[in-house]
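*Asks:* What follows is a protein structure lacking sequence information:
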């Protein structure tokens, strides 16, 4: 066998293994609203990219682009993609074969296509997928095709989410940011000024105690859901983390343990509901007026505006050691087996430019990853407010095992809340489980 056959065979084996793992872990649907993200340690190594970016007038051939439905289809999304592809074709002479694929089983569909040497030249991923693909050389390092100047217009946290180990792999098109959305009616009952809401953990604890005394839960903690919306924001705010790119396990550091302690305290004192150990959501409690606050995003706000169950107010993300929150980033990446990588990279840059981000995010109601495009929300008070919080929004755990560590940590938190172990023990057992996973 020659080297190319060996490489294809190795890729095929990887696909089979990864597909089995992903099926076992479940098939997350895209959740760029809650799951639809601070100064970033932006990891981009552009080398000579400033002089090697592709002249779009010299491009030719064709590319295939896969994207997902980002709306219910009633907002002009289909026409948007027709315009994007037609305009790109006119500007570059590159034919674009666009296909919209469903969220369900998207990993398996992409991996199977790539293994067969087919599939898209450009496709959509989120941050917990990107490092896995990058480590296995399934996606294109676009550093040679994009300059530092071209990246400078993006929100730093969005670039952090699209790069891995010094290389740029994605061009971000959408972002979300979660922050505390308070029931204004409860605030009034508690005598709390909406302009003086908590900014720190200690201030929030004091308000949580008042809410509990008045018969309300203070906060939603859906322990059966994603850690992006439960543990991780507190972990980051305390100055902790789970694991870094060099496989240093950080989840049981003193900083990280503080987050475990906070969650345990909230549960023991009844600030969060009793079903928080395994609950998937607390929407009925919140929209029923029983919860003081939730971590909400753009979708939460739009639902509140549509249903009008109560008046609400959004507060900035909380701070302990740092002021941080969760927010996902959606990006387009290029296939490593693309026969037209220059055109693929150019399309990624084209679709994420400021003008097209205005169009895309106005239709989908996500937040642009370019500051200059956020003017689409100038007349939308709440979306404009959330857009301002993307500077604090981290996109989850950027690591090849980012998805797989979640159930390991979640099991230990659930045992902690059941009273079977202390916060320190839960953190230590989480660290041991993560070590077993990455060093197996």
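*Replies:* Alright, I've got the coordinates. Just so it is clear, the structure is predicted and the values come from calculations on it, not from any experiment.
*Asks:* From here on, just use CA atoms for contacts and neighbour counts.
*Replies:* Will do.
*Asks:* Helices of the stretch 301-440 of the chain, residue ranges please.
*Replies:* With helices called from DSSP state H, counting those that start in this stretch, the stretch 301-440 of the chain shows them at 341-351, 354-364, 381-387, 405-417, 423-438.
*Asks:* Out of those, which gets nearest to residue 229?
*Replies:* In this view, those are compared for proximity to residue 229 by Cα to Cα, and helix 405-417 is the closest at 11.7 Å.
*Asks:* Report the angle between that closest one and helix 423-438.
*Replies:* 160 degrees (axes from the mean of the first three to the mean of the last three Cα atoms, to 10 degrees).
*Asks:* Give the other helices and strands that helix 405-417 contacts.
*Replies:* Helices and strands touching helix 405-417, by 3 or more Cα pairs under 8 Å, 6 or more residues apart in numbering; DSSP states H and E, are helix 254-268, helix 423-438.
*Asks:* Turn the ones you listed into CSV, including mean neighbour count and distance to residue 313.
*Replies:* Compiled in CSV, the helices and strands packed on helix 405-417 are given as follows (neighbours: other Cα atoms under 10 Å; distance: least, Cα to Cα, whole Å):
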stretch, mean neighbour count, distance to residue 313
helix 254-268, 20, 22
helix 423-438, 19, 32
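*Asks:* Dump the ones you listed to CSV, plus distance to residue 242.
*Replies:* Output for these, formatted as CSV (distance: least, Cα to Cα, whole Å):
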stretch, distance to residue 242
helix 254-268, 8
helix 423-438, 8
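*Asks:* Put this next to the previous one:
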């Protein structure tokens, strides 16, 4: 296996008009629905270029996966790892150096994957998920817009890792026999906030406003059910003017009001590295709950006391007798439409769901860059039974299952490029302004109605 050394690049603006044009020139002209052959590519069919984002999962897992693939398929893998993969790939793709496989998620600040989708520069990989593989996958994981970004029934993004999200809390303080009981409904949650405030604590904080994505998705599904949720993802004009949509906005506004929100949340959320300060507030007991995923355990391990306990619960329900909607966050792998070795790339994606990779991911460990200390950092592949193999503890608990739990997936559907639209800022960034009182709920609603109208018009 070759490991490509990646030097830190100077600033490369992905959102500039020049970049969009260049990306369109690389991938926009391809027929992404006809991607089953290497014909016309420059690949040799035996060397696979894998570009992977180096994040919280560490680098070691990718070296192990690619080495196992090389052994099984008798090929060579050129592995490129970078914590600034969007910048690296933007430059390389402009220069005609297109990787075969990319691991880079939706929802990143750069919007790199979304831009590639908008420019039709991602290959259709529906045929990877034949009946055998579909039957092995966690139910529903392929159905949402996180796998089918155009809502056309075709899969372009492979959900290779998953975790369920919710409200993570300080279980040293909250739980059976602790100072505070675990709430089930929003009414109970806000009553708990009054109790916490009387004790000099805050009910809630959030790392950054973007962390409300999973919360909002779960709330929309909870408020209106599956059909309402799916319609919202594809910009139904009634999403935010409906009783269900307005209920979601009103509840979030109450959640981030001064009565419930830790006072330093907004300032930290907009400071470099401040998201960890907000997360630390939960560990320290200054705030009780925050939206997050299981990655927070490893992310905050270095500043978490040995006697601290994490807890996790689903986003509160409006009524105790409702089923619990839990948002499932996926990490995506995809194939550029102009990849030189598409057939081998598809085999690599299939390999990501093999027993070999499942076991490698569950045994994953990461090393703290500051202390050199190694710790368990299991990753769960979305195949049936993988989560059940996790050791007992909060990570395993975070994969909430049961007859009364409804897992929801997906993201806002991909549209053609819309000049001047900041989707994340409009949807989630406004939460900071609602919290500070600079924007009313009605103004936020009007803004969302306008955004949904623009996106509906740009749906393809």
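*Replies:* Sure, I can see it. Every value quoted in this text rests on a predicted model; they were computed, and no experiment measured them.
*Asks:* And for residue 224 of the second structure, the neighbour number?
*Replies:* 18 (other Cα atoms under 10 Å).
*Asks:* Nearest to residue 417 of the first structure, out of the helices and strands packed on helix 405-417 of the first structure?
*Replies:* Residue 417 of the first structure lies closest to helix 254-268 among those, at 6.1 Å (Cα to Cα).
*Asks:* Which positions in whatever helix or strand comes next after the closest one come out as buried?
*Replies:* The first helix or strand that comes after helix 254-268 of the first structure along the chain, using DSSP states H and E, is helix 283-287. Within helix 283-287 of the first structure, the residues that qualify as buried are 286, 287, counting by 16 or more other Cα atoms under 10 Å.
*Asks:* Leaving out the residues flanking it, which one is nearest to the most centrally placed residue in the first structure?
*Replies:* Compute the mean C-alpha point of the first structure, and by Cα atoms, centre = their mean the closest residue is residue 328, 1.9 Å away. With Cα to Cα, 6 or more residues apart in numbering as the criterion, residue 328 of the first structure has its nearest non-adjacent residue at 4.5 Å, and that residue is residue 395.
*Asks:* Then residue 386 of the first structure?
*Replies:* Of all residues not flanking residue 386 of the first structure in the chain, residue 177 sits nearest, at 6.0 Å (Cα to Cα, 6+ apart).
*Asks:* What is the neighbour count of residue 421 of the second structure?
*Replies:* Applying other Cα under 10 Å, we find 12 residues neighbouring residue 421 of the second structure.
*Asks:* do you know how far the nearest residue in space to it that is not next to it in sequence is from residue 445 of the second structure?
*Replies:* In this structure, residue 421 of the second structure finds its nearest non-sequential neighbour in residue 451, 7.9 Å apart by Cα to Cα, 6+ apart. Separation of residue 451 of the second structure from residue 445 of the second structure (Cα to Cα, to the nearest Å): 10 Å.
*Asks:* For burial, what's the neighbour tally of the residue nearest to residue 328 of the first structure?
*Replies:* For residue 395 of the first structure, the number of neighbouring residues by other Cα under 10 Å comes to 28.
*Asks:* Would you mind measuring from it to residue 326 of the first structure?
*Replies:* Taken as Cα to Cα, the span from residue 395 of the first structure to residue 326 of the first structure is 6 Å.
*Asks:* Verify the assumption that residue 132 of the second structure is located in a helix.
*Replies:* Yes - the secondary structure assignment for residue 132 of the second structure places it in a helix, going by DSSP: H, G, I helix; E, B strand; the rest coil.
*Asks:* residues contacting residue 355 of the first structure?
*Replies:* The neighbours of residue 355 of the first structure, taking Cα atoms under 8 Å, 6 or more residues apart in numbering as the test, are residue 373.
*Asks:* same check, this time on residue 131 of the first structure
*Replies:* Under the criterion of Cα under 8 Å, 6+ apart, the contact partners of residue 131 of the first structure comprise 164, 398, 399, 400.
*Asks:* Over to residue 81 of the first structure?
*Replies:* By Cα under 8 Å, 6+ apart, the contact list for residue 81 of the first structure reads residue 98.
*Asks:* That one matches what in the second structure?
*Replies:* For residue 81 of the first structure, the aligned position in the second structure is residue 65, judged by TM-score structural alignment.
*Asks:* sorry, back to before: from residue 129 of the first structure, how far off is the residue nearest to residue 328 of the first structure?
*Replies:* With distances taken as Cα to Cα, residue 395 of the first structure is found 11 Å from residue 129 of the first structure.
*Asks:* before we move on, back to that, now the match of residue 81 of the first structure: how far from residue 322 of the second structure?
*Replies:* Distance, residue 65 of the second structure to residue 322 of the second structure, using Cα to Cα: 41 Å.
*Asks:* Residue 119 of the second structure too?
*Replies:* For residue 119 of the second structure, the distance to residue 322 of the second structure equals 40 Å [Cα to Cα].
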